[in-house]
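In: Give me coordinates for this.
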Amino acid sequence: MTISRRYMLAGSAAIAAGVAIPKVACAQTWNPSNVRVVVPFAAGGSVDALGRMVADGLKQGRNGTFVVENKTGASGSVGAATVAKSAPDGETWLLTFDIHAVLPTLIPNLPYDNDKDLVPVTLIGTSPMVFVTGAKSPFKTFQEMVAYGKSKGGLNYGSGSAGTLGHLTMTMISERAKVPMTHVNYRGGTPALNDALAGHIDGFIGSSSIVAQHIAAGTARPILQTSATRQAHLPNVPTAKELGFTDIDADAWWGIFAPGGTPRPVIEAFHAELEKIFTLPASRKVIDAYQIKVVLSKPDDFKAFFQREMNTWGKVARDHKITAG
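Out: A predicted model of the protein is given here:
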């Protein structure tokens, strides 16, 4: 994509004044030879899979290095800080998960400013969340789960980590259903789900993608889903709205951010590349495997979405004094 004349003039003026500007500002097109997609979570999950899909897509037709860097720790904030402190040259991008919107609340002393140091690029897509229990659980419906929890003095459940959208959603449901639900902190969704399936905890909440195969195999029993409408493959599982929680409409989501100061033409060129990558057959396999509803929103739309997520879920975390585990 060609850089606008106004942008080139501004770059020329900056050079004449002796001001350093990102090297991409001097280029006629964005055609990087080295790109790193920073994933703030461990290899093996949905975020990592999407990151590798993007890096592999960028490699096509280019010479250079296109890699995924798994910068884990502190609920994703370590990887986010890495990108926030990187040069805005179009060579470093953050691909992360919905917990990113709540990090300023979960971790009050973040080493970066979520509003200034990271620029929203695109909402990749969304996926409904499902609360499941093991197949041998003593309850089969939400009503039975609430009654069981009250009779036992409470329930416990897990999610990917403290402060996930699933954790915050179940916190709201626990309060309104008037049944204590204790969130058990795990380092990732897989160990939490495994403990729920084995009966070590009462349940697990996560994106549809992580529980779908277990539901199909009969090893997990779905209790409720958090999206606005029922998923086609879970036609008999009620939504939170149907259960009386009319303001709960919560989907897991994935998004991409750039370092603050990244030129808008570079972001738009990268977005155009993403649009191509998401049409590739290899990409479709990843998308289908994780049951992601692709959005690929424009930067301004993602910025508005992200601000709403920060406001909504940040308030839930603050009201219930939830911090990073």
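In: switch to C-alpha atoms for all contacts and neighbour counts from now on
Out: Fine.
In: and the spatially closest residue to Asp98 that is not a sequence neighbour, what does it touch?
Out: Distance criterion Cα to Cα, 6 or more residues apart in numbering; nearest residue to Asp98, sequence neighbours excluded, is Trp253 at 5.2 Å. Trp253 makes contact with 97-98, 123-127, according to Cα atoms under 8 Å, 6 or more residues apart in numbering.
In: Quick check: Thr122 touching Phe257?
Out: Yes - contact criterion Cα atoms under 8 Å: Thr122 and Phe257 qualify, at 7.3 Å.
In: helix or strand right after the strand ranked longest in the chain?
Out: Counting by DSSP state E, the longest strand found in the chain is strand 118-134. Note on strand 118-134: by DSSP states H and E, the next helix or strand toward the C-terminus is helix 142-152.
In: now the angle from that next one to strand 118-134?
Out: 80 degrees (axes from the mean of the first three to the mean of the last three Cα atoms, to 10 degrees).
In: centre of the chain versus the helix or strand that helix 142-152 is followed by, how much separation?
Out: On the C-terminal side of helix 142-152, the closest following helix or strand by DSSP H and E is strand 155-158. In terms of Cα atoms, centre = their mean, to the nearest Å, the centre of strand 155-158 is found 22 Å from the chain centre.
In: again, but for stretch 185-203
Out: So, by Cα atoms, centre = their mean, the centroid of stretch 185-203 is 20 Å from its chain's centroid.
In: now stretch 143-150
Out: 30 Å.
In: And for stretch 170-182?
Out: With Cα atoms, centre = their mean, you get 23 Å for stretch 170-182.
In: related to what we said a few turns ago, element containing the residue nearest to Asp98, please.
Out: Trp253 belongs to strand 251-259 when assigned by DSSP H and E.
In: Now the helix or strand following that strand: buried residues?
Out: Next helix or strand after strand 251-259 toward the C-terminus (DSSP H and E): helix 264-277. Buried positions in helix 264-277, judged by neighbour count with 16 or more other Cα atoms under 10 Å: 265-271, 274, 277.
In: I'd like the structure of this one too, to check against the first:
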Amino acid sequence: MRRAILAGLLGLSLGAPPAGAAEVLRLLSGFAPGGPVDQIARVIAPTLGTELGRTVVIETRAGAGGTIAAQAVARAPADGNTLLITTSSLVITAGTVPNLPYDPRRDLEPLYYLGPVQTMLVARPSLGVRSMADLVAMARRGQRLSYGSTGVGSTMHIGGELFNIATGSQATHVPYRGAAPAITDLVAGNIDMLNADIPVLRPFVLDRRVVPLVVYDTQRSPHLPDVPTATEVGLPALDMSNWYAVLAPAGVPDAVLRELEAGLARTRANPEVAARLAEAGFGAPLDRAAFRAKFAADYDRWVPFVQRAGIRSE
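Out: Okay, the predicted model is just below:
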């Protein structure tokens, strides 16, 4: 009874476990509580617990760009009782972290792709640009520019480097401890621009505290339909979304993976979960086979990119 009350307070499920399965399913997040990954984990955990008939416990192992949690899952028993919820930063850190203590391709199994979230580039209003053409012209005139990020090797950092490469600019990278302080400094005029997930930036765009310039995609955002895409502004190389997904340790039996994947798919299709993820800007999910192909393609794209750019985490 006491355990049931506690589970109810945590919003978790206490159904009977499947035959041969442990009752508790640990879902590890490598990013700070209250951040996007933690929020998405809390959106899916109660429904996932119900679908699997298990208690889903979210564990935060924040630090080192998500690699602490990824390493913990990579080294966990291959029984399907420990999973990782993460973003596309998992692929990027494979190229930016020297002597990474695990190999994402060898030690982790792509399980379910919850969906991509579009990113966009914005500038501070006092910079005086109103379009991507204005910003590119300013950069090419030699004006010194700066961009913020959540740290070396983050998706925001990669977005800034994509801008530099696509436009021939040399904007200076200014790392922060999170998106919130970076955006605060942008609004205050202390940095010139940054690239981040559209749901994070949308309130600032609507309040005119930042100037929207371009969506890093081939399709416009349904949340900000007036902002042009990278293709429309003539910079197709500015193509990068930030995805969210769940992975398992390598070696988990296929029957267990199928059961977990099915539970995640039912969770993702749950009307309440689907509505909340749509509100957060999520695109369509992918099953295990499609996610495995996407993971391999992203690894082949981003690891060489960050290595050529000389991006190294501290």
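In: Would you give the TM-score for this superposition?
Out: With the length set by TM-score structural alignment, normalised by the length of structure 2, the two chains reach a TM-score of 0.88; 298 aligned residues with a Cα RMSD of 2.1 Å.
In: circling back: superposed on structure 2, what's the mean shift for the longest strand of structure 1?
Out: With mean Cα distance after the TM-score superposition for structure 1, strand 118-134 of structure 1 departs from structure 2 by a mean of 1.0 Å once superposed.
In: and for that strand, what span of structure 2 is it aligned with?
Out: Residues 108-124 of structure 2 are where strand 118-134 of structure 1 lands when matched by TM-score structural alignment.
In: State the distance from the residue nearest the centre of structure 1 to Val38 of structure 1.
Out: By Cα atoms, centre = their mean, structure 1 has its centre lying nearest to Phe97, at 1.6 Å. Applying Cα to Cα, to the nearest Å, the value for Phe97 of structure 1 to Val38 of structure 1 is 12 Å.
In: Three-state assignment for the counterpart of Pro304 of structure 2 in structure 1, please.
Out: With TM-score structural alignment as the criterion, Pro304 of structure 2 lines up with Lys315 in structure 1. Of the three states, Lys315 of structure 1 takes helix according to DSSP: H, G, I helix; E, B strand; the rest coil.
In: OK, contacts around Lys315 of structure 1?
Out: Lys315 of structure 1 neighbours (Cα under 8 Å, 6+ apart): none.
In: ok, which stretches of the stretch 101-250 of structure 1 are helices?
Out: 103-106, 142-152, 165-177, 189-198, 208-217 (DSSP state H, counting those that start in this stretch).
In: Tell me which residues of the first one come out buried.
Out: Put plainly, it is helix 103-106 of structure 1. So, applying 16+ other Cα under 10 Å, buried residues of helix 103-106 of structure 1: 103-106.
In: Output those residues in JSON lines, with distance to Ala87 of structure 1 appended to each entry.
Out: Shown next, in JSON lines, are these (distance: Cα to Cα, whole Å):
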{"residue": "Leu103", "distance to Ala87 of structure 1": "22"}
{"residue": "Pro104", "distance to Ala87 of structure 1": "22"}
{"residue": "Thr105", "distance to Ala87 of structure 1": "26"}
{"residue": "Leu106", "distance to Ala87 of structure 1": "26"}
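In: Closest one of the residues you listed to Ile292 of structure 1?
Out: Closest approach between these and Ile292 of structure 1, by Cα to Cα: Leu103, at 22.9 Å.
In: can you tell me which residues contact the closest one?
Out: 75, 77, 110.
In: Same check for these, but in structure 2.
Out: Contacts conserved in structure 2 for those, counting by both residues aligned by TM-score structural alignment, their matches' Cα atoms under 8 Å: 75, 77.
In: outside of stretch 269-286 of structure 1, which residues touch it?
Out: 1, 30, 49-50, 53-54, 57-58, 90, 121-122, 296, 298.
In: rerun that using 7 Å as the cut-off
Out: 1, 30, 53-54, 57 (Cα atoms under 7 Å, 6 or more residues apart in numbering).
In: in the strand or helix carrying Ala275 of structure 2, what's buried?
Out: Element membership for Ala275 of structure 2, per DSSP H and E: helix 271-279. By neighbour count with 16+ other Cα under 10 Å, helix 271-279 of structure 2 contains the buried residues 273-274, 277.
In: ditto for stretch 242-253 of structure 1
Out: 242, 248-253.
In: what do you get for stretch 66-83 of structure 2?
Out: Across stretch 66-83 of structure 2, burial judged by 16+ other Cα under 10 Å covers 66-76, 78-83.
In: quick one: stretch 67-78 of structure 2 aligns where in structure 1?
Out: By TM-score structural alignment, stretch 67-78 of structure 2 lines up with residues 77-88 in structure 1.
In: for stretch 185-202 of structure 2, that is, sorry about that
Out: Against structure 1, stretch 185-202 of structure 2 falls on residues 195-212 (TM-score structural alignment).
In: ok, the closest residue to Arg187 of structure 1 other than its chain neighbours - how many residues close by?
Out: Using Cα to Cα, 6+ apart and skipping the chain neighbours, the partner closest in space to Arg187 of structure 1 is Ser161 (5.9 Å). By the measure other Cα atoms under 10 Å, the count of residues near Ser161 of structure 1 is 22.
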